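Student: next comes the sequence, and after it the predicted model I'd like to discuss.
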Amino acid sequence: MSKSLIAPPFLKAGDTVGVLAPASKIDYEDCLEGLRILREDWKLNVVEGATLKSQFYQFSGTDELRRQDLQSMLDNPEIKAILAVRGGYGCSRMMDQLDFSAFRQSPKWLVGFSDLTALLAHFYTIGYASIHGPMVKLFAKENGEIALESLRKALFGEPISYVLPAHAFNRLGEGFGPVVGGNLCLLAHLTGSVWEVDMAGKILFIEDINEYLYSIDRMMIQLKRAGQLENLSGLLVGQFSDVRDNPEPVFGKEAYEIIQEHTSNYNYPICYDFPTGHVADNRALPIGLTASLAVLPGEVRLDYSLIPKPILF
């Protein structure tokens, strides 16, 4: 039986948002320009989490501190969106203990990518939309202006439409459905868990960083064996940054060639080189909201209809 997915209310000037580091530690100085943009340019009130100025080994705090920081923002009805300053590693360690009972009374957007994929999937599986997009540390990154504006539009409920150049590996066609996805490593990690996203009928997007080519191959095989690649409405292949290879012998295929191989038996449209991932031009992709995808000979179009209404998933 299909369930309804809820899109939280869009932001308006004067709203309050929370900013925190739910995974790896952050140098507070690296947050300042992003915090300024939120306060001065976007006219939002900002609640800063304790994890912006704490650390525990590689993490921004103990599992319990990071959980409490996020829990307090989930529970606070005045906070209309929660934005991560960075990813790294750590969300999976503490998300089992989160309580969404208060959140359900005052839903809010969650924004992030990379390690935040785990939390974005968690939100989706319990019935709430979120946004895969730039994190606060990266708001002022050079060449990230288009991505930052796309996030502002997504949060404030303005229409999002992307028109992109064609890629030689693209597979032509059209698709329509809720957009889901994120970091390939995290999606493979969540397979078989209660936070595994059912990708049938969805437009899936994937990206990753600093992975070995054989590891990308293994993760694609994992999704394929789990049936997650079989019935997609479309696939957006994002940026695979700083990919590594064995010194000798080499793997023999590049990242896009690996993905092409493991999707070769399916018929849905595929767009390669989509601007999402660990790059400055990391466009906002609302997760769970419906979009149309057209992969044409000369261009690719992804159009959202950002209307806060129930969506079946």
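Tutor: Perfect, I can see it now.
Student: going by C-alpha atoms from here, please, whenever you check contacts or count neighbours.
Tutor: Fine.
Student: I'd assumed residue 77 was in contact with residue 106.
Tutor: Yes - counting by Cα atoms under 8 Å, residue 77 is a contact partner of residue 106 at 5.5 Å.
Student: and the comparison structure, right after this:
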Amino acid sequence: MKNKHMKIGVVAPSFKVPLIEFQLGIERIREEGFSVQVHPQCKQSQWYFAGTDEERAKAFFEYAMDPGLRAIWYARGGYGAGRLLSHLDRLTKMHGLPPRKLLLGFSDATAMHEYVKNRWGWHTLHSPMPGLRSFCALKSSEWQAILGFLRGEKITNPWGPKPLKFQDGAPSRDVVGELVGGNLTVVTSLVGTPYAVDARGKIVFFEDVDEALYRIDRMVQQLLDSKALEGAKAIVLGNFLSCRDPVPLVLGVKPTAKNMMRMIRSPKKNELVRLRKRLVADKAIREIFERLGRELKIPVAYGLPVGHGPEKTPLPLGAKYRLGRDGALTLLQWEWTDARK
């Protein structure tokens, strides 16, 4: 299918959209020959959202029902998609199932990916979004992979030939299954809801950004205790950008009776020390998930260049993959590309 025959709709189900960055991103998509239709809702503002829950849900459903649109691209992430899911349930009950499309986005879009895949039978692509400044600075290989997937081209491993590494030893055999997941925070937030990720028989992918290590550990513990990942076949880790270990400063010397109140209220820098050694983030994250893998008795692979950065390779979700014993992750089958033959 030629680009000029493909019409893409853009909506903003989450945070308010930065208009200059957004305009630049839309121009980049149009330069590739795609017809892009931007919903007026993208300019709305309510608190930190791009409009009220009702406005955002209505806009998304309106474009979902439009038979002329083949794909919907998330404007930007942030937070807010989870607030729309029950609204979409009601709209679907009132108006019926939307025609199948491709949804592109990531981060907070994880909630919407799961929803449209499971409720509407849509195809989903973990992909950078036009409302982010980094969208216009994507590497050529990343951009071409996004375009290739959008056009329905057969691409087996756009993340390159470098194999993933296993945290606690390679599996005894290749792992084959559907790949699901996305942003760790969003996946965890869906636990206990009707919209939770079903991990049974699946390879589960995680990435995140700007999270403290103890929060990542807490989310992983919640996934474990809730049995949300019961029956999963493997875990694959993408990028965890700017995740850190905040170490509190404490008094390094005992105050005297004379200066006790001053040191407690306003200690000088040279009177404070770190409570403990700061953890190396990447290593600590791998060890957090290693514990999860051991509890679930499944392999944990890391090093997939997908997420908030520095690499932003696109990743089809809901597609069939093979995670080889050698660490190679290969896309075997994706209905979106099969349907584009």
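Tutor: Sure, I can see it. Every value quoted in this text rests on a predicted model; they were computed, and no experiment measured them.
Student: could you get me the TM-score between them?
Tutor: Overlay of the two chains. TM-score (TM-score structural alignment, normalised by the length of structure 1): 0.86; 298 aligned residues with a Cα RMSD of 2.5 Å.
Student: quick check: chain neighbours aside, which residue is closest to residue 38 of structure 1?
Tutor: With sequence-adjacent residues excluded and distances taken as Cα to Cα, 6 or more residues apart in numbering, residue 38 of structure 1 is closest to residue 44, at 5.7 Å.
Student: so what does residue 95 of structure 1 match up with in structure 2?
Tutor: Under the alignment (TM-score structural alignment), residue 95 of structure 1 maps onto residue 85 of structure 2.
Student: pretty sure residue 116 is one of the things its match touches, is it not?
Tutor: No - in this structure, residue 85 of structure 2 is not within contact of residue 116 by Cα under 8 Å, at 9.6 Å.
Student: quick check, central residue of structure 1?
Tutor: residue 132 (2.8 Å; Cα atoms, centre = their mean).
Student: check contacts around residue 278 of structure 2.
Tutor: 245-247 (Cα atoms under 8 Å, 6 or more residues apart in numbering).
Student: for these, which entry has the maximal number of neighbours?
Tutor: Highest neighbour count within these: residue 245, with 17 neighbours (other Cα atoms under 10 Å).
Student: give me the number of residues near residue 48 of structure 2?
Tutor: Going by other Cα under 10 Å, the residues that sit close to residue 48 of structure 2 add up to 14.
Student: so the corresponding residue of structure 1 for residue 142 of structure 2 is in which element?
Tutor: Counting by TM-score structural alignment, residue 142 of structure 2 lines up with residue 147 in structure 1. Secondary structure from DSSP states H and E places residue 147 of structure 1 in helix 145-156.
Student: how far does the following helix or strand past that helix sit from its chain's centre?
Tutor: Next along the chain after helix 145-156 of structure 1, taking DSSP H and E as the criterion, comes strand 161-165. When C-alpha coordinates are averaged (Cα atoms, centre = their mean, to the nearest Å), strand 161-165 of structure 1 and its chain have centres 18 Å apart.
Student: cool, stretch 148-158 of structure 2 as well?
Tutor: 19 Å.
Student: now stretch 196-204 of structure 2
Tutor: Mean C-alpha position of stretch 196-204 of structure 2 versus that of the full chain (Cα atoms, centre = their mean) differs by 15 Å.
Student: what comes up buried for it?
Tutor: By neighbour count on 16 or more other Cα atoms under 10 Å, the buried set for stretch 196-204 of structure 2 is 196-199, 201-204.
Student: now render the residues you listed as JSON lines, adding secondary structure and distance to residue 112 of structure 2.
Tutor: Output for the buried residues of stretch 196-204 of structure 2, formatted as JSON lines (DSSP: H, G, I helix; E, B strand; the rest coil; distance: Cα to Cα, whole Å):
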{"residue": "196", "secondary structure": "coil", "distance to residue 112 of structure 2": "11"}
{"residue": "197", "secondary structure": "coil", "distance to residue 112 of structure 2": "11"}
{"residue": "198", "secondary structure": "coil", "distance to residue 112 of structure 2": "14"}
{"residue": "199", "secondary structure": "coil", "distance to residue 112 of structure 2": "16"}
{"residue": "201", "secondary structure": "coil", "distance to residue 112 of structure 2": "21"}
{"residue": "202", "secondary structure": "strand", "distance to residue 112 of structure 2": "19"}
{"residue": "203", "secondary structure": "strand", "distance to residue 112 of structure 2": "19"}
{"residue": "204", "secondary structure": "strand", "distance to residue 112 of structure 2": "16"}
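Student: what's next to the top strand by length along structure 1, contact-wise?
Tutor: Ranked by number of residues, the top strand in structure 1 under DSSP state E is strand 173-183. Strand 173-183 of structure 1 is touched from outside by 113-115, 117, 121, 132, 187, 197, 199, 201-208, 233-234, 268-270, 277, 285-296, 313, with contacts defined as Cα under 8 Å, 6+ apart.
Student: mind listing which of these are in strands?
Tutor: 132, 203-208, 234, 270, 285-287, 290-295.
Student: now for the helix ranked longest in structure 2, which elements pack on it?
Tutor: Secondary structure of structure 2 per DSSP state H: the longest helix is helix 281-296. Judged by 3 or more Cα pairs under 8 Å, 6 or more residues apart in numbering; DSSP states H and E, helix 281-296 of structure 2 is in contact with helix 213-225, strand 234-241, strand 300-302.
Student: from the chain's centre, how far out does that helix sit?
Tutor: 19 Å.
Student: which one in structure 2 is aligned with residue 211 of structure 1?
Tutor: Under TM-score structural alignment, residue 211 of structure 1 pairs with residue 211 in structure 2.
Student: list the contacts for its match?
Tutor: Counting by Cα under 8 Å, 6+ apart, the residues that residue 211 of structure 2 touches are 242-244.
Student: if you rank the residues you listed by neighbours, which is first?
Tutor: Of all the contacts of residue 211 of structure 2, the most densely surrounded is residue 244 (22 neighbours; neighbours counted as other Cα under 10 Å).
Student: doesn't residue 281 make contact with that residue?
Tutor: Yes - applying Cα under 8 Å, one finds residue 244 of structure 2 in contact with residue 281, separated by 5.7 Å.
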